[in-house]
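Q: Structure here, sequence nowhere to be found:
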């Protein structure tokens, strides 16, 4: 017998107590298991929600998610549709018309000719309305779209044709501004920021390709900033460089002058040209809108862009040597040059006007340096002049007259275009 002979203190457990304990333990297990399962479910749900939130934040950090933007939740196609709808009313087609003399073989008349004739469509292009006042809506297009036009028409997206007037032209940047009556024009394009573009960003080229009517092509920015040589005189001589955006969106004849648009419906460039050589696909170029708008302001204000003016008609010396090789008698229209053997590059003065003439430059002088910068071509001369000099500045021109190297100090004028 133990010291404590009652069940309360005894270490022994009665059968009844065992049965009661076992029964209670079973009921407790079921309750505890339910609680444990419920907590596990809550943990799974909380973990899933947390994962979704974290992934959303990471996606936003990587891809630029903006919770305040309505378009951030739209897919790519929907954003493109929304952007095109936003800008479409501001996009116009441009018709270039020239005046021809009457008759079956009638030729193009001079712009100031009083001779009777008939206007015919000779070219098509595109444009975009970027500014409006109470009287006029102003359209940006390319210089080459309207340069030879005797009369210009703008066609709205509604199909309405309106007479347009050339406000100003700039061949250097290949830009032009037109104006038409503002009545009934409700939409002006929103201007974007071309400096914020990124490679592989989606863009749309809008315009009037081949005169077929309104068109939209879709692609990406291939190169944010590229410099391409161009021929201002369309004569094969590369005498200028254009800063452009390269895109793979299709740009065809007639798209010129139309807007390059981002997926927010903002203009980030003006479609300008494409490479159409055999074997080349989807290489098009647009002028960055940040370069366009200052030019537009000057064209609207004064009809031309003010630049420093040297006053010379030029020919690349390298082009002269190429002609010499083709001429059997060793002479050409520019006359023979007598230069030191080491001079292979430079710019021949075909005619000196204004500031250059006043400083003493003459026909057949060969310019080789401006200030301390060597210049071997018309392109290099223009780049130095337009990028580093202002109207009224002095510039030291180093040139050869025959075998003698000379210098002349020229006070630069302003390139006011002739009427």
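A: Now that the structure is in, tell me what you want to look at. The shown structure was predicted, so the numbers you read here are calculated from the model rather than taken from an experiment.
Q: Every contact and neighbour count from this point should use C-alpha atoms.
A: Fine.
Q: quick one: the strands in the stretch 51-200 of the chain?
A: For the stretch 51-200 of the chain, the strands defined by DSSP state E, counting those that start in this stretch cover 91-101, 117-132, 136-141, 151-155, 161-170, 175-181, 190-191.
Q: Residue 405 falls within a helix, correct?
A: No. The assignment for residue 405 (DSSP: H, G, I helix; E, B strand; the rest coil) gives strand, which keeps it out of a helix.
Q: OK, contacts around the residue lying closest to it once chain neighbours are set aside?
A: Leaving aside its sequence neighbours, residue 405 sits nearest to residue 399 (Cα to Cα, 6 or more residues apart in numbering; 5.7 Å). By Cα atoms under 8 Å, 6 or more residues apart in numbering, the contact list for residue 399 reads 365, 366, 367, 368, 369, 405, 406, 407.
Q: Kindly recompute the last result at 6 Å.
A: 366, 367, 368, 405, 406 (Cα atoms under 6 Å, 6 or more residues apart in numbering).
Q: sec struct for it, please.
A: strand.
Q: Which one of the contacts of residue 399 is nearest to residue 415?
A: Closest approach to residue 415 among the contacts of residue 399 (Cα to Cα): residue 367, at 19.8 Å.
Q: where does the closest residue to that closest one other than its chain neighbours sit relative to residue 272, distance-wise?
A: Nearest non-adjacent residue to residue 367, counting by Cα to Cα, 6+ apart: residue 399, 4.1 Å away. Residue 399 sits 36 Å away from residue 272, going by Cα to Cα, to the nearest Å.
Q: do the same with residue 216
A: Residue 216 sits 15 Å away from residue 272, taking Cα to Cα as the criterion.
Q: take the one below as the second:
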């Protein structure tokens, strides 16, 4: 049942208004100040662009509702929203009155937006618009409806490409350079919000480089142009009529626009779209490292001037990084001549680099600058190989047990890795280091989320193989008046660096 079905819609919005006013959720408009429009208006630009923006309709078969599932037709709200329980009760009453209950599988429809990027019929949209669809249809600006084929999709960047066959000429639009965007610049959004179709809204670039937790490649453009449900996959234009973003998400506690929308930058989307058209999938660059952030507490141990770059926690065997001589504990500060500010920046830069390209990688290694050459592999091929490879084992005999040792500086007790401790903490035979068997409550290590079962592999970038070696390293750090012990630990086989303050 559609939210916009006439009979239900009137009762629904009456309930919204009554409940919202009573609870103080809906308040009278305060008349906010509006940004002044630039000279002229967007009429000519909108007229030029509207024929290139399409509505996307999908259908999907879903199982009938039972138990605590959301009532049919109920709008979705963020978890914990005060509207959620109210509307669940409201829609439940409506369905009970209509004989609702457990229902047979049914067809449901959803709407989104897209835009034409090639006269041959290629259309760009968001992956989440078409991800679970059984059927996809594209509605052109003149209301011509065409069946669409999914050419390829990429959940990592939430991008998808469709293909339609049209008897009439299609008008593609050009990509712009999102790297040239400036905060405060005017932008235009066109899409299909709430099924209304052909809707134009304007705003400014509010921020760039936003990480909203959507995935490893987050680099969103933030805009205050009105974006609502149904705008997903639609274009964000600059004043030259070029696509500089793909509207993808909004931040809202109500489900509607509050002036905080996010778009995938064109410079990220464009190569993904090209790969989907050419290969039907993505082919991203791969360096073969696991990385983490550099914190202020790590700076001294890593020999840096400030917290920057991407710290290599692990070099994957057989990968481009290992072949190039990159080591665990290196801090990657530049890739192919461009500075690397953070792990996310490195991830994006590597992914956007052509597979097979040889790049220079500049690292800081124990305070010294080292430059190596690495030929990038393909991420997708590496992931497929890792999933198919059987787990390897090592039959090396464990070392003799020496008993537990308390490390007061860190607030932990450690023990050598032997048959007993490996079995107790489920540690593989090929792991080398010292296992933490107990962590002092509220001690320095506990405050950094160090846990029993973690294996200390390095202290201050020096390998350790026994509790005595750890004790000796901590003593040398104290003698050097160091306040932080930089530990490399393994947890469930995954490495990471942890800076632990030492007790004074």
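A: Looks like it came in fine. These numbers come from a predicted model, not from an experiment.
Q: Mind checking which of residue 216 and residue 272 of structure 1 has more residues around it?
A: Using other Cα atoms under 10 Å, the more surrounded residue of residue 216 of structure 1 and residue 272 is residue 272, with 29 against 18.
Q: any idea what the more buried one aligns with in structure 2?
A: Counting by TM-score structural alignment, residue 272 of structure 1 lines up with residue 248 in structure 2.
Q: compared with structure 1, how much does the strand or helix carrying that match deviate?
A: Per DSSP states H and E, residue 248 of structure 2 falls inside strand 243-250. Strand 243-250 of structure 2: mean distance to aligned residues in structure 1 after superposition is 2.8 Å, counting by mean Cα distance after the TM-score superposition for structure 1.
Q: The counterpart of residue 386 of structure 1 in structure 2: neighbouring residues, count only.
A: Using TM-score structural alignment, the partner of residue 386 of structure 1 in structure 2 is residue 351. Counted with other Cα under 10 Å, the neighbours of residue 351 of structure 2 add up to 22.
Q: right, and residue 351 of structure 2 touches residue 282 too?
A: No. Between residue 351 of structure 2 and residue 282 there is no contact under Cα atoms under 6 Å: 9.8 Å.
Q: Name the residues of stretch 143-161 of structure 2 that come out as buried.
A: 145-154, 157-161 (16 or more other Cα atoms under 10 Å).
Q: Could you check how far that stretch is from the centre of its chain?
A: Offset of stretch 143-161 of structure 2 from its chain centre (Cα atoms, centre = their mean, to the nearest Å): 20 Å.
Q: Just the endpoints, please. Distance across that stretch?
A: Stretch 143-161 of structure 2 has an end-to-end distance of 20 Å (criterion: Cα to Cα).
Q: what's the answer for stretch 342-359 of structure 2, then?
A: 18 Å.
Q: What are the contacting residues of that stretch?
A: Residues outside stretch 342-359 of structure 2 that contact it (Cα under 6 Å, 6+ apart): 217, 284-285, 292-293, 309-310, 336, 340, 373-378.
Q: The stretch 401-504 of structure 2: helices as residue ranges?
A: Taking DSSP state H, counting those that start in this stretch, the helices of the stretch 401-504 of structure 2 run over residues 419-425, 444-447, 467-479.
Q: Just confirm the match of residue 272 of structure 1 contacts residue 232, I think it does.
A: Yes. Here residue 248 of structure 2 reaches residue 232: they are 4.9 Å apart, a contact under Cα under 6 Å.
Q: What is the corresponding segment of structure 1 for stretch 477-490 of structure 2?
A: Using TM-score structural alignment, stretch 477-490 of structure 2 pairs with nothing in structure 1.
Q: Correction: the previous question concerned stretch 19-30 of structure 2.
A: By TM-score structural alignment, stretch 19-30 of structure 2 lines up with nothing in structure 1.
Q: SS state for the most centrally placed residue in structure 2?
A: When Cα atoms, centre = their mean is applied to structure 2, the residue found nearest the centroid is residue 215 (1.0 Å). Classification of residue 215 of structure 2 by three-state DSSP places it in coil.
Q: which SSE is the aligned partner of residue 205 of structure 1 in structure 2 in?
A: Aligned counterpart of residue 205 of structure 1 in structure 2: residue 189 (TM-score structural alignment). Element membership of residue 189 of structure 2, judged by DSSP H and E, is strand 186-191.
Q: which residues in the stretch 301-419 of structure 1 form helices?
A: For the stretch 301-419 of structure 1, the helices defined by DSSP H, counting those that start in this stretch occupy 317-326, 354-358, 378-388.
Q: Need those helices in a markdown table (columns: distance to residue 32 of structure 1).
A: Shown next, in a markdown table, are the helices of the stretch 301-419 of structure 1 (distance: least, Cα to Cα, whole Å):
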| stretch | distance to residue 32 of structure 1 |
| --- | --- |
| helix 317-326 | 95 |
| helix 354-358 | 100 |
| helix 378-388 | 82 |
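Q: Surely residue 244 of structure 1 is in contact with residue 289?
A: No. Shown here, residue 244 of structure 1 and residue 289 do not form a contact pair, counting by Cα under 6 Å, at 9.7 Å.
Q: that older thread, of the helices of the stretch 401-504 of structure 2, which approaches residue 118 of structure 2 most closely?
A: Nearest of the helices of the stretch 401-504 of structure 2 (Cα to Cα): helix 444-447, 54.6 Å.
Q: what's the matching range in structure 1 for that closest one?
A: With TM-score structural alignment applied, helix 444-447 of structure 2 matches no range in structure 1.
Q: Give the buried residues for that helix.
A: Under the neighbour-count criterion of 16+ other Cα under 10 Å, helix 444-447 of structure 2 has 444, 445, 446 buried.
Q: Check the buried residues of stretch 143-161 of structure 2 and tell me the two furthest apart.
A: Longest span within these, Cα to Cα: 145 and 157, 27.2 Å.
Q: quick revisit: if I look at the residue nearest to residue 405 of structure 1, how far off is residue 294 of structure 1?
A: In terms of Cα to Cα, residue 399 of structure 1 sits 34 Å off from residue 294 of structure 1.
Q: swap in residue 231 of structure 1?
A: Using Cα to Cα, one gets 23 Å for the distance from residue 231 of structure 1 to residue 294 of structure 1.
Q: Among the two, which residue is more densely surrounded?
A: A count of neighbours by other Cα under 10 Å puts residue 231 above the other of residue 231 of structure 1 and residue 294, at 14 against 11.
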